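Asks: Sharing a model that was predicted from the sequence below.
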Amino acid sequence: MLAASVIMGGAVYGYIVQFYAYNDVLIVKAFHLFSAISIGIIVYAGFMLFFGSREAISIKNRFAGKLGLGS
């Protein structure tokens, strides 16, 4: 599910940026890849929170802990 969400997020993001990112330098391409992965993780977390799985709660708590927002 995580991999599918990352691929889906990457496909959507790649389709959006392909028109102006075709001639970008490598560092910008790497940033686009990172953005696509981030979008995929956000989509995955959204799906899991919607279905209320324990995995999603642990992911949410991990990010909240890194941001200092509680457990």
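Replies: Perfect, thanks for sending it. Numbering: from 1, shown residues only.

Asks: make it CA atoms for all contacts and neighbour counts henceforth
Replies: Fine.

Asks: Break down this structure into its helices, ranges please.
Replies: Counting by DSSP state H, the chain has helices at residues 2-17, 26-51, 54-67.

Asks: Tabulate these (TSV), appending mean neighbour count.
Replies: Compiled in TSV, the helices of the chain are given as follows (neighbours: other CA atoms under 10 Å):
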stretch	mean neighbour count
helix 2-17	16
helix 26-51	16
helix 54-67	14
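
Asks: for comparison:
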Amino acid sequence: MFGKIIFLIIIYLFFSMNLFAQKNNIPQELIKIKADQIIYDEKNNTYQAQGRVSLDQGKRHIEADKIMVNLNTN
């Protein structure tokens, strides 16, 4: 349980940095996701990745078992 809370905090910080960058008109960098399984939900504009997930955005890098990226809210 504690590990999940830490993971959620890391994800929040990862994406909140991007929101701060947008306010300063810094160009948004591409999000690159690698995983065993990736599902795109067109209706919600989200990606869900599972199994050996690796997420990169510029110099930022995260590895996890599962991750969800909302392209509307980043």
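Replies: That came through, no problem. Computed from a predicted model, the values in this text were never measured in an experiment.

Asks: TM-score for the pair, please.
Replies: Once superposed, chain against chain, the TM-score is 0.40 (TM-score structural alignment, normalised by the length of structure 1); 37 aligned residues with a CA RMSD of 2.8 Å.

Asks: Please tell me how far Lys23 of structure 2 sits from Gly3 of structure 2.
Replies: Lys23 of structure 2 sits 31 Å away from Gly3 of structure 2, going by CA to CA, to the nearest Å.

Asks: what's the answer for Ala49 of structure 2, then?
Replies: Counting by CA to CA - Ala49 of structure 2 and Gly3 of structure 2 are separated by 19 Å.

Asks: Neighbour count: these two, which is higher?
Replies: Remark: of Ala49 of structure 2 and Gly3, Ala49 carries more neighbours, 23 against 8, as counted by other CA atoms under 10 Å.

Asks: Excluding residues flanking it in the chain, which one is nearest that one?
Replies: Leaving aside its chain neighbours, Ala49 of structure 2 sits nearest to Ile38 (4.4 Å; criterion: CA to CA, 6 or more residues apart in numbering).

Asks: thought that neighbour was touching Arg52?
Replies: No - the pair Ile38 of structure 2 / Arg52 is not scored as a contact, 10.8 Å apart, by CA atoms under 8 Å.

Asks: give me the number of residues near the nearest residue in space to Asn70 of structure 2 that is not next to it in sequence?
Replies: Sequence neighbours aside, Thr46 is the residue nearest to Asn70 of structure 2 in space, at 4.4 Å (criterion: CA to CA, 6+ apart). Neighbour count of Thr46 of structure 2, defined by other CA under 10 Å: 17.
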